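K.L.:
no FASTA, just this:
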């Protein structure tokens, strides 16, 4: 799932609708430009960042504009992928564009629509600042075409330190410890898990994050890659085992707050209110790093009106996703936004160099809501110790794998979401659900 937002990329639209949307956004570009007026160079960027994400981006580029005299014209839209496709097809691409996954990158790179970055950015600097796993996400056929500029870490469990300490419980480091802790909590009359699967038209994606983490931790990155590429059946032993492993958490009676109905009706961002309450209704939450923004804005269920907002490290903290197979410990599932160069100009090169370097990356993370894969971003750039720990974990991970559902064809991704919802409603239909997913896979894979 996308980092920091509940959208999942553009849905399929009719050709007239796509053309109308593209023309509308182009017409509005002069009104949405940032950085003031002037006759100097302009860099046009198209991206998915809106709302608070857009405000943060504009704040990050403001020093660049002042220093260089280059104006940044940013257009943000949830349908940026559709608009980009239409603009590229019409021969009027933006200078830079935000891509929500490596899967979106490859077709443009292979069609010659993207400028390779090997001669644009300082390769030695990139190698020093980004691990090979992170650079690989922006590479196609051995050439660098994009860089991840905004990221989130998926492989996390969240908890309230005070709530666990009150009972002498600790966050689980292994899957065996997880099941043992679940038993301790239920024996004490509590409910172990907060699970919210509701996310408007993308309902079900929080469950896909669970399953992706389990596949990676249980069967390793090679199996994960084969599954994402459509080369491994959903009915295969590793994928079936991942669903059964997750089912042992969410399908057993008393394991999840509200049971199946609660999972289906609770939004992914609302679970923090139950986790952070003085008398928690549940004790663990599996969410990506961007959930901290929801926790900070959360009103704990049953909390006193006017109480101070929850504090990182005190009211909420994280542990890494539990180890299942020791050989794959430390591998991380991530999400992120890549930046690619569609129209090569000197001003666009300068901005791309700025946005990928430690200065801009540090400014970005200081505003909260995102992490940087740039390992030269200093600890002092992060707004608190907890967020810095997340950033360090993300930058230093021995292997990272992009969110699987975001890499899948749209039809398969949507079927995955629906299968999650159907499974929590009735786990006994797992065989049918996996067989149906294989049918969809056969229709969308080359």
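P.N.:
Happy to help now that I have it. As the structure is a computational prediction, the values presented were derived from the model and not from experiment.
K.L.:
okay, CA-based contacts and neighbour counts for the rest of this
P.N.:
Will do.
K.L.:
All the helices of the stretch 251-400 of the chain, residue numbers only.
P.N.:
The residue ranges that make up the helices of the stretch 251-400 of the chain, judged by DSSP state H, counting those that start in this stretch, are 259-265, 272-275, 291-297, 346-356, 358-366, 385-396.
K.L.:
try it against this one:
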């Protein structure tokens, strides 16, 4: 071939690349009404690390060798507004690299099981820690994929590390260790937000002395009645014992009838049984719906001064009382004295090692990925890059709590298998109702704990 002809070919090839680069990049869309067609065979695993990008990363995003048009299948439980916020987070990656996202949304974990068993799993799934354990032999470690380990506290890496392999990246978190109240009511009555457990206890007694009911603690929730009680008790454990103690209960190192657990039940019981401390006393706790328990603090006039409830309570208050203003009429503070936080997290896991997968993992675990997650307002991000980047004032406040905590513990009842959660809720009901003494209740729950964990 002549040198002249060769130069013409090179010029034409360069023009083709330039046109492709200028074409609008695909953006992630809402989940399709029909699941994406499954490949007849899983994509081949790369035997060599992906090639380095031929051009500098766009907008600080490293495409990790992914090329425009590379597809990335993913499965998650989010829909509606949550899915829209995920799309907002992923858009910079899609724009920079031209990756085509193929999403599928479902609440049915059996669908993920079916895909994995058929050998056609999604490239990426966002699910729970239990699935990290379940699929551990089929997942690609996060460090192999280029995740930025330095952006995560140890207590967020540890749950995603299964048998020594870091298999799950925590992408979304919520916290439960908070108490909701009305700043306007507190101001009118001369109450101040407590900063220690002792101050909270003194505030509760001051409210009683003033003729105010401190707590709204109703936990009726159908088959799940008792779950708000178990959450409150776990927060007391975080105050009195600390996060490692909670993790030791989950691992079975500490039996559920340990003296520390009994102390937490006794503190909770004092408030949850007595009408001086909570609306309706024991029967009010047992029969009041958990949403109604939230509303009672913000009714006019209020029936109680405080309610301990997860972050979702803010949205419920706004829906029930749309005229109330966050920060003035309703607000929250962290359970004072808690040495860690209780909460939940969604985990990203990878079934394949491809350039597009590596680009996603690198992006979401980067400072930029954390910042974009925070700006989108999709709950909280465990990524340290999210700190200071929340725009919603309540998320900004919760984000600071998350950034400053010394521990993060999952819900005990949700984490121990074998029907433990139901046994815990039943025991709390029996304790509040007075049908069984506390030692008997805790011994029965501890027996279920030991059986579930093989202790």
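P.N.:
Looks like it came in fine. Everything numeric here is computed off the predicted structure, so don't read it as measured data.
K.L.:
quick revisit: quick one: closest of the helices of the stretch 251-400 of the first structure to residue 430 of the first structure.
P.N.:
helix 259-265 (15.2 Å; C-alpha to C-alpha).
K.L.:
tell me what that closest one is packed against?
P.N.:
In terms of contacts (3 or more C-alpha pairs under 8 Å, 6 or more residues apart in numbering; DSSP states H and E), helix 259-265 of the first structure is packed against helix 410-425.
K.L.:
mean shift of the helix it packs on relative to the second structure?
P.N.:
Average distance, helix 410-425 of the first structure versus aligned residues of the second structure after superposition (mean C-alpha distance after the TM-score superposition for the first structure): 2.3 Å.
K.L.:
Check which element follows that helix along the chain.
P.N.:
With elements assigned by DSSP states H and E, the helix or strand that comes after helix 410-425 of the first structure is helix 430-444.
K.L.:
Of the helices of the stretch 251-400 of the first structure, flag the one that's most buried.
P.N.:
Looking across the helices of the stretch 251-400 of the first structure with neighbours counted as mean count of other C-alpha atoms under 10 Å, the highest average goes to helix 272-275: a mean of 26.
K.L.:
and that one, what other elements does it pack with?
P.N.:
strand 284-285, helix 291-297.
K.L.:
Let me have those in a markdown table, adding distance to residue 412 of the first structure as columns.
P.N.:
Converted to a markdown table, those look like this (distance: least, C-alpha to C-alpha, whole Å):
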| stretch | distance to residue 412 of the first structure |
| --- | --- |
| strand 284-285 | 26 |
| helix 291-297 | 26 |
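K.L.:
May I ask you to name the longest helix in the second structure?
P.N.:
With DSSP state H setting the assignment, residue counts place helix 3-22 as the longest helix in the second structure.
K.L.:
Read off where that helix ends up in the first structure.
P.N.:
Aligned by TM-score structural alignment, helix 3-22 of the second structure corresponds to no residues of the first structure.
K.L.:
what packs against the following helix or strand past that helix?
P.N.:
In the C-terminal direction, the helix or strand that comes right after helix 3-22 of the second structure (DSSP H and E) is strand 71-76. Under the contact criterion of 3+ C-alpha pairs under 8 Å, 6+ apart, strand 71-76 of the second structure touches strand 100-105, strand 124-127, helix 355-364.
K.L.:
Nearest to residue 5 of the second structure, out of the ones you listed?
P.N.:
Ranking these by their distance to residue 5 of the second structure (criterion: C-alpha to C-alpha) puts helix 355-364 first, at 34.0 Å.
K.L.:
how about that closest one, which residues of the first structure does it hit?
P.N.:
With the alignment judged by TM-score structural alignment, the segment of the first structure matched to helix 355-364 of the second structure spans residues 346-355.
K.L.:
List of residues touching that stretch?
P.N.:
When contacts are taken as C-alpha atoms under 8 Å, 6 or more residues apart in numbering, the neighbours of stretch 346-355 of the first structure outside the stretch itself are 41-43, 61, 64, 70, 95-96, 120-121, 149, 339, 341, 360-361.
K.L.:
helix or strand for the alignment partner in the second structure of residue 225 of the first structure, which one?
P.N.:
With TM-score structural alignment as the matching criterion, the partner of residue 225 of the first structure in the second structure is residue 247. When secondary structure is defined using DSSP H and E, the element that contains residue 247 of the second structure is helix 243-251.
K.L.:
Mean per-residue distance, that helix versus the first structure.
P.N.:
After superposition onto the first structure, helix 243-251 of the second structure lies on average 1.8 Å away from the residues it aligns with, using mean C-alpha distance after the TM-score superposition for the first structure.
K.L.:
which ones are touching whatever residue of the second structure lines up with residue 287 of the first structure?
P.N.:
Residue correspondence, TM-score structural alignment: residue 287 of the first structure in this structure matches residue 309 in the second structure. With contact set as C-alpha under 8 Å, 6+ apart, residue 309 of the second structure has these partners: 176, 177, 178, 179, 180, 228, 294.
K.L.:
Among these, which pair sits farthest apart?
P.N.:
Looking at the contacts of residue 309 of the second structure by C-alpha to C-alpha, the two members farthest from one another are 177 and 294, with 14.9 Å of separation.
K.L.:
Wait, residue 217 of the second structure touches residue 291, no?
P.N.:
No. In this structure, residue 217 of the second structure sits apart from residue 291 without contact. The criterion is C-alpha atoms under 8 Å, and the distance is 10.2 Å.
K.L.:
between those two, who's got more neighbours?
P.N.:
residue 217 (34 against 17; other C-alpha atoms under 10 Å).
K.L.:
I'd like to know how far that one sits from residue 163 of the second structure.
P.N.:
With the distance defined as C-alpha to C-alpha, to the nearest Å, residue 217 of the second structure ends up 40 Å from residue 163 of the second structure.
K.L.:
repeat for residue 228 of the second structure
P.N.:
Taking C-alpha to C-alpha as the measure, residue 228 of the second structure and residue 163 of the second structure are separated by 32 Å.
K.L.:
that older thread, got the contact list for the helix holding residue 247 of the second structure?
P.N.:
With C-alpha under 8 Å, 6+ apart as the test, helix 243-251 of the second structure has contacts from 234, 237-238, 254-256, 339-341, 407-409, 412, 415-416, 453.
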